[in-house]
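Novice: based on what follows, work out the 3D shape:
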Amino acid sequence: MAKTAEDQFVSCIPLPAMASSVSTARMHTRALMDKWHLTHVVDDAELIVSEIVTNAIRVTNIIPLQARYTELYDRMEVVCLYLYLLTPELVIEVWDPKREPPRRHDATLDDEGGRGLFLVESLSQRWGIRWPPAGGKIVWASLALGAT
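Specialist: All right, here's what the predicted structure looks like:
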């Protein structure tokens, strides 16, 4: 069955490689899920976005939280968040300029982090990594929409 224009929605936002961009990505995802009438998957989508964006920012040259304008201007690294509504799934992609793939860690109960890819794997239908010809990498996840 051919997709119609109504079946396809796309969002793309560049985010500075700063820790505060994770909350921006979460808010953007929440607002988009509401706009696209996908409130039934908002929590899972928001968590997947948060984990993938966090990983992308960590491997990129992170801009200090209290950066001066000259630091931002001279070192502006970005990651890009893409959200595609391709009925019957939501595709989440995050591009960053580094080629190192994310690694899944076996976190212990005492670890404060290290569960991100486990969460992405658990919540998504499938996920993966691809290396675009222009450079960097894209980490993606597909979230089944189910019945609305």
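Novice: contacts, neighbours, all on C-alpha from now
Specialist: Fine.
Novice: element containing the residue nearest in space to the middle of the chain, please.
Specialist: The centre of the chain sits closest to Val49, judged by C-alpha atoms, centre = their mean, with a distance of 3.6 Å. Under the criterion of DSSP states H and E, Val49 resides in helix 42-59.
Novice: and if you look at Ala31?
Specialist: Assessed by DSSP H and E, Ala31 sits inside helix 21-35.
Novice: now do the helices in this structure.
Specialist: Along the chain, the segments classed as helices by DSSP state H run 21-35, 42-59, 69-75, 116-123.
Novice: looking at those, which is nearest to Leu83?
Specialist: Evaluated over these, closeness to Leu83 peaks at helix 21-35, with 8.1 Å, by C-alpha to C-alpha.
Novice: now the closest one and helix 42-59, what's the angle there?
Specialist: Note on geometry: by axes from the mean of the first three to the mean of the last three C-alpha atoms, to 10 degrees, helix 21-35 and helix 42-59 are set 150 degrees apart in direction.
Novice: identify the residues contacting helix 21-35?
Specialist: Leu15, Thr39, Val41, Val42, Ala45, Glu46, Leu47, Val49, Ser50, Val53, Thr54, Leu81 (C-alpha atoms under 8 Å, 6 or more residues apart in numbering).
Novice: another one to check against the first:
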Amino acid sequence: MPLSTGRGGGSGEGDPPHRGHSARRHRASAGDLVDIAPQLHLVAPVRHAVIATLRLWGVPEVADDMGQIATELVVNALLHGDPAGVTVILTVRDSDAVLEVDDGNGGHPAVRHPATDDEGGRGLILVQALADRWGYRPGTCGRKTVWASLTLPEVGPEDAS
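Specialist: From the prediction side, this is the model:
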């Protein structure tokens, strides 16, 4: 594994922008998919893979933010989802990089408001702060997908060649 909307808002249902074709563990039309076991020690390799993949695909400008988003969404899915594991899909289409995390908890994601001394509960707050758009969509068989997208920088005429 190399791996409603609006900035700061949108825990509503919906589809991510330009959901593209994905392929298992290799680049295919700028898409990558990986299933992960429900083990928290696998979160860091997923984050590193997301960052490396986006750099490989030529969009390093969004790699670090998407890596942090991956960390938060995967941890949430592992803690609150199905113990059978989660699926992570990373795509780059048109003007967006999109990360989707599918888990076995069909409930909608809820932004918590933790106390200053709480050790957790800030994952979706970070996703809201980093993502240009994010949301979720219910799946089948009690599953759901939480997604976040980052707008890619525009390619100038000097970058197009």
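Novice: what TM-score do we get after superposing?
Specialist: In this superposition the chains share a TM-score of 0.79, using TM-score structural alignment, normalised by the length of the first structure; 128 aligned residues with a C-alpha RMSD of 1.7 Å.
Novice: and the nearest residue to Glu77 of the first structure once chain neighbours are set aside, how close does it get to Val139 of the first structure?
Specialist: Nearest residue to Glu77 of the first structure, sequence neighbours excluded (C-alpha to C-alpha, 6 or more residues apart in numbering): Ala17, at 5.5 Å. Going from Ala17 of the first structure to Val139 of the first structure by C-alpha to C-alpha, to the nearest Å gives 16 Å.
Novice: the two - which one has more neighbours?
Specialist: Shown here are Ala17 of the first structure and Val139; by other C-alpha atoms under 10 Å, Ala17 has more neighbours (28 against 21).
Novice: ok, the equivalent of Gly106 of the second structure over in the first structure - how many residues close by?
Specialist: Taking TM-score structural alignment, the alignment pairs Gly106 of the second structure with Arg99 from the first structure. Neighbour count of Arg99 of the first structure, defined by other C-alpha under 10 Å: 14.
Novice: which residues touch the nearest residue to Arg99 of the first structure once chain neighbours are set aside?
Specialist: Spatial nearest neighbour of Arg99 of the first structure, excluding adjacent residues (C-alpha to C-alpha, 6+ apart): Gly136 at 4.9 Å. Neighbouring residues of Gly136 of the first structure by C-alpha under 8 Å, 6+ apart: Trp95, Asp96, Pro97, Lys98, Arg99.
Novice: what do you get if the cut-off is 10 Å, keeping everything else the same?
Specialist: Gly136 of the first structure is in contact with Val79, Trp95, Asp96, Pro97, Lys98, Arg99, Glu100, Pro101, Arg130, counting by C-alpha atoms under 10 Å, 6 or more residues apart in numbering.
Novice: which one of these is nearest Val10 of the first structure?
Specialist: Trp95 (14.9 Å).
Novice: quick check: closest non-adjacent residue to the closest one.
Specialist: Distances taken as C-alpha to C-alpha, 6+ apart place Ile138 nearest to Trp95 of the first structure, at 4.4 Å, with adjacent residues excluded.
Novice: how close does the one you found get to His28 of the first structure?
Specialist: 19 Å.
Novice: who's more crowded, those two?
Specialist: The neighbour count for Ile138 of the first structure versus His28, taken as other C-alpha under 10 Å, is higher for Ile138 (26 against 18).
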